[in-house]
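In: Mind looking at a prediction? Sequence and model below.
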Amino acid sequence: MDQALSQIVERVHAAASDATPLRIRGGGSKDFYGELLQGEILGTSALAGITSYEPSELVVTVRAGTPLAELEAALAEKGQCLPFEPPHFESGGTVGGMVAAGLSGPARASVGAVRDYVLGAKLVNGRAELLTFGGQVMKNVAGYDVSRVLAGSLGTLGVIAEVSLKVLPVAPAEATLAFACSQADALRLLNEWGGRPLPLNASCWVEQAGAGTLYLRLRGAVAAVEAASAHLGGERQDNASAAWWQSLRDQQHPWFAGDEGSTALWRLSVPQTAPVLAIDGNTPLVEWHGGQRWYKAPAEQAAYIRDIAHAAGGHATLFRMPASRAAGGDVPRFDALSAPVARIHCALMHEFDPHRIFNRGRLFAAE
């Protein structure tokens, strides 16, 4: 065990001894996400570096404090990538934070989520034990897959020290098509195209200046992308499309801009086949072939918005509070869990962190 990891283990041991809450922090790029930020900061930046990378095996093992941009650059040199396009939001994000947040970018509906690419992990639990889960190949995953449970846990199970990730080659060809249409027509088209053998990778419907546009990204073999482009039609976008999708991934797109004081950003996760959801005339930005819909609405409309999401077969997350209220508010960020799922969550948290020292209140503010 190297010095950086030993220091973290010692810090956790001391915190567990006197029940001192710790706030695990990588680059802080996702501090806005989740419930409360509290406890003494336990930084992971010293746990940096790629420990193993086998391009021919499509596997990389990297320490949790490694900047996400550094990992992506190393993969790009070998013509590979993290296909789920983890959001950066701002500079400084780390690999550990990427896994802990469990957030995916525009391609998620076609390629899978962060958890689908986590093969193994090393974790310092609340007893100051260094645990190893999974491995570097898919066949090592058996029984209860703890490595993937870490995705989206927001640091409540322990300090992620290292992760092994499956990576994929960059697609040989890519094209972005634009179609002028209403939200209803966009959802209809996406569901229709989803049943065909097309190289669909990402989609986004957005309305600006009163006009709706569906953007469709195709990725795959050159012949497949060219054939699909010719078949689907639409207006093919220029080379700036890569920057456009990146702005969407990091919520730098103009639709996300502006702080209207009392307006929060809501994320609704619903079935792709769900119809247009009328939220007081609020026009969303729609991603993931209809499965992810962003709305701007006051936090106080939580019950109303969540009732609509539930009726559609999904759930709603208060993703961002306006800057003026980012640190306060009594509206739960995450939708209520069912009783059985809540019991599993609590049991896992107790097993991994019996003294409740890690990121207390980040998932459940009532802790």
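Out: Cool, got the structure.
In: Going by C-alpha atoms from here, please, whenever you check contacts or count neighbours.
Out: OK.
In: quick one: contacts for Glu162?
Out: Thr61, Val62, Arg63, Ala64, Gly96, Ala121, Lys122, Leu123 (Cα atoms under 8 Å, 6 or more residues apart in numbering).
In: show me where the stretch 151-300 of the chain has strands.
Out: For the stretch 151-300 of the chain, the strands defined by DSSP state E, counting those that start in this stretch cover 159-166, 168-169, 173-180, 200-208, 211-220, 235-236, 263-269, 285-287, 292-298.
In: export those strands to a markdown table and tack on distance to Gly134?
Out: Output for these, formatted as a markdown table (distance: least, Cα to Cα, whole Å):
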| stretch | distance to Gly134 |
| --- | --- |
| strand 159-166 | 9 |
| strand 168-169 | 19 |
| strand 173-180 | 33 |
| strand 200-208 | 28 |
| strand 211-220 | 30 |
| strand 235-236 | 43 |
| strand 263-269 | 29 |
| strand 285-287 | 32 |
| strand 292-298 | 30 |
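In: dropping in the other structure now:
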Amino acid sequence: MQVIETWRAQVLEAAASKRPLRIRGGGTKDFYGQDLTGDILDTRAYSGIIDYEPTELVITARCGTPLLEIEAALAQRNQMLAFEPPHFGEGATFGGAVASGLSGPRRATSGALRDFVLGTVLMDSAGQVLTFGGQVMKNVAGYDVSRLLAGSMGTLGLMLQVSCKVLPRPRREATLRFAMPEIDALRQLNAWGGMPLPVSASCWHDGVLALRLSGASAAVEAALHNLGGELWSDCAPFWAGVREQQHPFFAGATPLWRLSVPSTTSALILPGTQLIEWGGALRWLKSEVDAATIRRTVGAAGGHATLFRGGDKTSGVFQPLAPAIARIHQRLKASFDPSHIFNPGRDYDHANQSR
């Protein structure tokens, strides 16, 4: 296609002149990561579903395809992206979702976005078009590059297309609400996690725990009967609000931190307010406390902390890497993008081994 040739010329010119490129789709996640630099390479010119096999549970689409278009096509066949990628705006693209690597409320039970990526086509800084993986689960011999690209923030190359596994929509969904403090909610979520329950999402905030059940009608009905709680009839806007961060908790300019910890971690004693997802494994924190304090507390629990939105990025948006891991990142970046033109520093400043 002509757009590929245009991009190749843009990439080669950037590599020759050492001018960085800022790979960008709908821009709905521009806030995420370190500061943005470089000439914009807009991926929306390369759009459309290339192949969709509902019986094979696989969809392949170009990087600039609107995420809404992907989800609408799947909904027509009663299927879905099981990792519930957040959009953060109507312009979200398929490539942007994969590059950010973000998953929504269903992630703890269905898996992360990278678990569903089967294959990718990538343009490197030499203008070469490289194909990794395929359209089936067992298609990797050696290093799984396709999943490496998920969450890479566009720093390794220009993703042209992605093949992704999809799943059928559950036959039945219902949500229960329970009034309980944070400590009890965490204890209860971990107890439920060891039971054969059709849990597909959880969210605790301000003394209320919401638990979503998804699956076969009989399984959901049995869980509703056994768990008790209050049945929440009109809960779809709530779960959409959590996924898209339109829930009132996320409003305001206070820095928002994304804390990943073992689900069994007790309450984190940190200034600010929290919203807890993924059975206790994801803690959203709104706080003005300094990055060092947050990372020290979360690190002691065996987790890591990301400055997700707002705040002072000079301490690094992402958890600082251990020296050995930083060297691996540097080598990967040098292998895929020796010219260092793709979204440089969007994740880490490899030159200084910090974010």
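Out: Right, received. Where do you want to start? Being a predicted model, the structure only gives us computed values, none of them experimental.
In: TM-score for the pair, please.
Out: Aligned and superposed, the two chains score 0.97 in TM-score terms (TM-score structural alignment, normalised by the length of the second structure); 351 aligned residues with a Cα RMSD of 1.0 Å.
In: circling back: which of the contacts of Glu162 of the first structure has the most neighbours?
Out: Gly96 (32 neighbours; other Cα atoms under 10 Å).
In: Hmm, Thr28 and Ala92 of the second structure touching each other?
Out: Yes - with contact defined as Cα atoms under 8 Å, Ala92 of the second structure reaches Thr28; the gap is 5.8 Å.
In: what about the two, which has more around it?
Out: Ala92 (23 against 18).
In: Quick one: residues contacting that one.
Out: Gly25, Gly26, Gly27, Thr28, Pro66, Leu67, Leu68.
In: do the same with Leu231 of the second structure
Out: If you count contacts by Cα under 8 Å, 6+ apart, Leu231 of the second structure has them with Ala174, Thr175, Leu176, Arg177.
In: now the residues you listed as a markdown table including neighbour count and distance to Ala324 of the second structure?
Out: A markdown table is the format used below for the contacts of Leu231 of the second structure (neighbours: other Cα atoms under 10 Å; distance: Cα to Cα, whole Å):
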| residue | neighbour count | distance to Ala324 of the second structure |
| --- | --- | --- |
| Ala174 | 22 | 45 |
| Thr175 | 24 | 44 |
| Leu176 | 20 | 45 |
| Arg177 | 18 | 44 |
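In: Run these past the first structure and keep the common ones.
Out: For the contacts of Leu231 of the second structure, the aligned pairs still in contact in the first structure (both residues aligned by TM-score structural alignment, their matches' Cα atoms under 8 Å) are Ala174, Thr175, Leu176, Arg177.
In: Can you pick out the most distant pair from these?
Out: Pairwise distances across those (Cα to Cα) peak at 10.3 Å, for the pair Ala174 and Arg177.
In: anything in contact with each of those two?
Out: Taking Cα under 8 Å, 6+ apart as the criterion, Ala174 of the second structure and Arg177 both touch Leu231, Trp232.
In: circling back: among the contacts of Glu162 of the first structure, which one lies nearest to Asp330 of the first structure?
Out: Nearest to Asp330 of the first structure among the contacts of Glu162 of the first structure, with distances taken as Cα to Cα, is Gly96, at 28.3 Å.
In: sorry, back to before: for the kept ones among the contacts of Leu231 of the second structure, which one is nearest Tyr348 of the second structure?
Out: Tyr348 of the second structure has its nearest neighbour among these in Thr175, at 39.2 Å by Cα to Cα.
In: So that closest one sits against Leu209, correct?
Out: No - here Thr175 of the second structure does not reach Leu209: they are 10.2 Å apart, not a contact under Cα under 8 Å.
In: what residues does the lengthiest helix in the second structure touch?
Out: Across the second structure, the longest stretch assigned as helix under DSSP state H is helix 2-17. Applying Cα under 8 Å, 6+ apart, the contact partners of helix 2-17 of the second structure are Pro20, Leu21, Leu41, Ala45, Tyr46, Met123, Ser125, Ala126, Gly127, Ser339, His340, Ile341.
In: That helix vs the first structure, average offset?
Out: Its match in the first structure and helix 2-17 of the second structure itself, once the structures are fitted together, sit a mean 1.1 Å apart by mean Cα distance after the TM-score superposition for the first structure.
In: List the buried residues for that helix?
Out: Trp7, Arg8, Gln10, Val11, Leu12, Ala14, Ala15 (16 or more other Cα atoms under 10 Å).
In: What of stretch 77-97 of the second structure?
Out: 79-87, 91-97.
In: can you give me the end-to-end distance of it?
Out: Terminal residues of stretch 77-97 of the second structure lie 21 Å apart, using Cα to Cα, to the nearest Å.
In: just how off-centre is that stretch within its chain?
Out: In terms of Cα atoms, centre = their mean, to the nearest Å, the centre of stretch 77-97 of the second structure is set 10 Å apart from its chain centre.
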